[in-house]
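Peer 1: A predicted structure for the sequence below; I have some questions about it.
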Amino acid sequence: MKTFHIEAPSKQLDAALTEKINLKTKPLGALGVLEQIAFQVGKIQQTLSPQLNNPTIIVFAGDHGIAEEGVVNPYPQAVTAQMVYNFVQGGAAINAFSQLNNIKLEVVDAGVAHDFDPSLPIIHTKIAYGTANYRLQKAMTDAQRDIAIKAGAIIVKSAFEQGSNMIGFGEMGIGNTSAAALLMSYFTQAPIEDCTGAGTSHNNDLLQRKIEVLKSVQAFHANITSPLDALATFGGFEIAMMVGAILQAAELKMVIVIDGFIVSTALLTALALYPAVIEYCVFAHTSHENGHQALLRNLAVKPLLQLDLRLGEGTGAALAMPLIQAAVAFLNNMSSFAEAKVSNIES
């Protein structure tokens, strides 16, 4: 696998950042979580005057072999490709939110079971026409996993070279909540029941069948040897590419906006390899997916939003990015007590 050089941000400016935040014309802590975000972004960039440039969201799309059976998903596998076309045509929720908030949107064919015309304006990095069915074998070979991780890293490096220093990730892949549940259960050691939600369905019977199928998958793959092996066994190509994307973004000291359940399980894989990655992550929201809430508790992190989203696509990240920009704006543009000649009763 490609190796990365990822270090936790230096604490050298911690005291100065805290002082700058505290001396703004407001009571101590009055901007709440925005103060924490401002501190984190300043620390990531190692400056008292951080800048967020060319915010970008990359949506990775891939199919899952299990979805061909229809045992864990209410929608047919063909929906993955159909939604890629919808992204290109500008008709999805992520398009609406990205356009509203001036976020650049890129769509990646990581492994969709469909032939896209090479002229379609997406990033064509198909590993295969979907993963294998993990009820029968590993979802991908080790070589495919490593190619996917490297591809995700290359895509992020390109975004960085085009001037982006804040990046979020989304995904599209029928069946990928099942892959995410399996990965979460492996990395957190939580029972599969606690990691599995309805996904795109409200059908309780489907949920119970999904849990039973995933239990059988865990039993079939009882001898996983490492985090990378778990990714190859259960993951999708879109998830593996997001692992590489997250790791590359951390190496480049970008602000990484973590979306919902699927992206968070890619993060779990990245953290198992390079724990310092979490220092670069801002968690966008708590989704309505059961496993995501437990995963966030496991990481002991507090997301910015609670909107009961369960859509994916990077929609939560697109909604959170303006709040991160607001945090940086107050740090840079809000007057201090001294500048405004306002008495600081707490001094």
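Peer 2: Okay, I see it. Residues are numbered from 1 along each chain as shown.
Peer 1: rest of the way, CA atoms for contacts and neighbours
Peer 2: OK.
Peer 1: Helices of the stretch 201-347 of the chain, start to end?
Peer 2: Secondary structure of the stretch 201-347 of the chain (DSSP state H, counting those that start in this stretch): helices at 204-220, 227-234, 237-251, 261-273, 290-299, 315-333, 337-340.
Peer 1: Throw those helices into a markdown table and include distance to H64 and mean neighbour count, thanks.
Peer 2: Shown next, in a markdown table, are those (distance: least, C-alpha to C-alpha, whole Å; neighbours: other C-alpha atoms under 10 Å):
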| stretch | distance to H64 | mean neighbour count |
| --- | --- | --- |
| helix 204-220 | 14 | 16 |
| helix 227-234 | 9 | 23 |
| helix 237-251 | 8 | 30 |
| helix 261-273 | 13 | 24 |
| helix 290-299 | 19 | 18 |
| helix 315-333 | 22 | 21 |
| helix 337-340 | 56 | 13 |
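Peer 1: what's the angle from the host helix or strand of F169 to helix 237-251?
Peer 2: If you go by DSSP states H and E, F169 is part of strand 166-172. Angle, strand 166-172 to helix 237-251, by axes from the mean of the first three to the mean of the last three C-alpha atoms, to 10 degrees: 170 degrees.
Peer 1: How far away from the center of its chain is strand 166-172?
Peer 2: 6 Å (C-alpha atoms, centre = their mean, to the nearest Å).
Peer 1: wouldn't A38 be in contact with V282 here?
Peer 2: No - counting by C-alpha atoms under 8 Å, A38 does not reach V282; the two are 10.9 Å apart.
Peer 1: Skipping its backbone neighbours, what lies nearest A151 in space?
Peer 2: In space, A151 comes closest to M241 once its chain neighbours are excluded; the distance is 6.3 Å by C-alpha to C-alpha, 6 or more residues apart in numbering.
Peer 1: ok, now Y274?
Peer 2: Nearest non-adjacent residue to Y274 (C-alpha to C-alpha, 6+ apart): I6, at 7.0 Å.
Peer 1: here comes the other one, which I'd like you to weigh against the first:
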Amino acid sequence: MQEQQISAISKRLDEQIQKKIDLKTKPLGALGTLEKIAFKVCQIQETLEPKLNKPAILVCAGDHGITQEKVSPFPQEVTFQMVMNFLGGGAAINVFSRQNDIRLLVADTGVNFDFEPSGQLLDLKIRKGTRNFAIEPAMTIEECQTAINNGAQVIEKLHKEGTNIIGFGEMGIGNTTSATALMCKIGGFTAQEASGAGTGLDANGISHKASVIEKALQLHSAISNPIEILATFGGYEIATICGAILKAAELKMTILSDGFIATSALIVAHAINPNVTDYCLFAHESNEQGHKLMLQHLNAEPILHLGMRLGEGTGSAVAYPIIESAVNFMNEMSSFEDAGVSNV
């Protein structure tokens, strides 16, 4: 992925976009955040008549060697069990995707399980889980690059099929530890301020997780290149999402950034090319400790504050109808002139 392939967002139509919003039959700014969303989607699509075509969410699953350090209260087999739940249509992301007519894709990027071949499951498996980054890098550079390329290829296919708005979700026991290490290394945060409950750790568990991360950061203190950081601390699912985000930004798609894990992939993508966030809408602020810090690091304003911390792309799926509302008012709401309403 060459840096120059992701261009900064065009501001060519900014004045016209704002004028169209301001002349709708309402007081200036009366639709609040919806106006900001409409403005951003118009910028991304370089149009005054934005459209949301074939929305999709890609959920990537992978296992993590760091679970050997007992950083999660759940056993590793929950990863593959939840993938089966996704395929069976019973998870929260299935419910919200069906509700909002969002296409859901599920990918095995590195789950420690042998799935039966299925048209429902994208086989992007690189290895049955990452290595334990408390001891050694989670991935080789080659594995990390393969995961990035895999994500990019999924997005290229979706884009050719007409999708112009994409969200990302994940599943992987231990991946909050991986995400926390990534945000600490790239954002300069301490393990103590960034570590949270994940899938349900108590105070002692959070303290232990922070200690594991701090020692790993010291062990790998010499690295600084974003790809090397991703390979060292990341997961196959996080690297796949990172590659997908970079490609989506290159193709000028609207990107729905989800919660803590998905945002860790975005933080790496942003370190590779800061222009990537020009194409992002931030669905929500997760209740996971550290996500607020991630959003501050990216200078991002979340759409929703619902206390969610499930992952799976659920925040993006729930936020989607709000983005739809923003696009619809832009296209369908009358102007003062059209409606014959007196303006100030």
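Peer 2: Nice, thanks for sending it over. Quick caveat: nothing in here was measured; it's all calculated off a predicted structure.
Peer 1: on that earlier part again, put together a markdown table for the helices of the stretch 201-347 of structure 1, with distance to L309 of structure 1 on each row.
Peer 2: Below are the helices of the stretch 201-347 of structure 1 laid out as a markdown table (distance: least, C-alpha to C-alpha, whole Å):
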| stretch | distance to L309 of structure 1 |
| --- | --- |
| helix 204-220 | 18 |
| helix 227-234 | 24 |
| helix 237-251 | 19 |
| helix 261-273 | 10 |
| helix 290-299 | 11 |
| helix 315-333 | 7 |
| helix 337-340 | 39 |
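Peer 1: which one of the ones you listed lies closest to K126 of structure 1?
Peer 2: For K126 of structure 1, the closest of those is helix 237-251, at 8.5 Å, according to C-alpha to C-alpha.
Peer 1: Check which helices and strands the closest one sits against.
Peer 2: The helices and strands touching helix 237-251 of structure 1, judged by 3 or more C-alpha pairs under 8 Å, 6 or more residues apart in numbering; DSSP states H and E, are strand 56-62, strand 104-111, helix 142-161, strand 166-172, strand 255-258, helix 261-273.
Peer 1: so which of those comes closest to P303 of structure 1?
Peer 2: For P303 of structure 1, the closest of these is strand 255-258, at 9.0 Å, according to C-alpha to C-alpha.
Peer 1: Buried residues, the closest one. List them.
Peer 2: By neighbour count on 16 or more other C-alpha atoms under 10 Å, the buried set for strand 255-258 of structure 1 is V255, I256, V257, I258.
Peer 1: wouldn't A326 of structure 2 be in contact with A38 here?
Peer 2: Yes - assessed by C-alpha under 8 Å, A326 of structure 2 is found in contact with A38 at 5.0 Å.
Peer 1: Isn't V41 of structure 2 up against T254?
Peer 2: Yes - between V41 of structure 2 and T254 there is a contact under C-alpha under 8 Å: 6.9 Å.
Peer 1: so what's I223 of structure 2 up against?
Peer 2: Counting by C-alpha atoms under 8 Å, 6 or more residues apart in numbering, I223 of structure 2 touches I229.
Peer 1: can you do 10 Å?
Peer 2: Applying C-alpha atoms under 10 Å, 6 or more residues apart in numbering, we find I223 of structure 2 in contact with K185, L217, I229, T232.
Peer 1: Quick check: of those residues, which lies closest to S286 of structure 2?
Peer 2: Within these, the smallest distance to S286 of structure 2 is 20.2 Å, found for K185 (C-alpha to C-alpha).
Peer 1: Isn't that closest one up against L217?
Peer 2: Yes - contact criterion C-alpha atoms under 10 Å: K185 of structure 2 and L217 qualify, at 7.1 Å.
Peer 1: quick one: contacts for K138 of structure 1?
Peer 2: Applying C-alpha under 10 Å, 6+ apart to K138 of structure 1 gives the contacts T131, A132, F220, H221, D229, A230, L231, A232, T233, F234, G235.
Peer 1: if we can go back for a sec, unless I'm mixing things up, the residue nearest to A151 of structure 1 is touching I262, no?
Peer 2: No - judged on C-alpha under 10 Å, M241 of structure 1 makes no contact with I262 at a distance of 12.0 Å.
Peer 1: what's the spacing between stretch 7-22 of structure 1 and its chain's center?
Peer 2: From the chain centre to the centre of stretch 7-22 of structure 1 is a distance of 25 Å (C-alpha atoms, centre = their mean).
Peer 1: What's the separation between S221 of structure 2 and R12 of structure 2?
Peer 2: 43 Å (C-alpha to C-alpha, to the nearest Å).
Peer 1: so how far is V243 of structure 1 from M1 of structure 1?
Peer 2: 11 Å.
Peer 1: and for those two, which residues touch both?
Peer 2: With C-alpha under 10 Å, 6+ apart, M1 of structure 1 and V243 have common neighbours R145, A148, I149, K150.
Peer 1: any chance of those in TSV, with neighbour count and distance to L299 of structure 1 too?
Peer 2: Below are those laid out as TSV (neighbours: other C-alpha atoms under 10 Å; distance: C-alpha to C-alpha, whole Å):
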residue	neighbour count	distance to L299 of structure 1
R145	27	25
A148	28	25
I149	25	23
K150	22	26
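Peer 1: out of these, who's nearest V112 of structure 1?
Peer 2: For the shared contacts of M1 and V243 of structure 1, the nearest to V112 of structure 1 is A148 (13.0 Å; C-alpha to C-alpha).
Peer 1: Pretty sure the closest one sits against L228.
Peer 2: No - between A148 of structure 1 and L228 there is no contact under C-alpha under 10 Å: 12.0 Å.
Peer 1: list the residues that contact both of those two?
Peer 2: By C-alpha under 10 Å, 6+ apart, the residues touching both A148 of structure 1 and L228 are M1, D142, A240.
Peer 1: Please tell me I have it right and the last one contacts L228.
Peer 2: I take that to be A240 of structure 1. Yes - shown here, A240 of structure 1 and L228 form a contact pair, counting by C-alpha under 10 Å, at 9.4 Å.
Peer 1: between these two, what contacts are shared?
Peer 2: By C-alpha under 10 Å, 6+ apart, the residues touching both A240 of structure 1 and L228 are R145, D146, T269, A270.
Peer 1: Please produce CSV containing the residues you listed, extended by distance to I155 of structure 1.
Peer 2: Output for those, formatted as CSV (distance: C-alpha to C-alpha, whole Å):
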residue, distance to I155 of structure 1
R145, 16
D146, 14
T269, 19
A270, 16
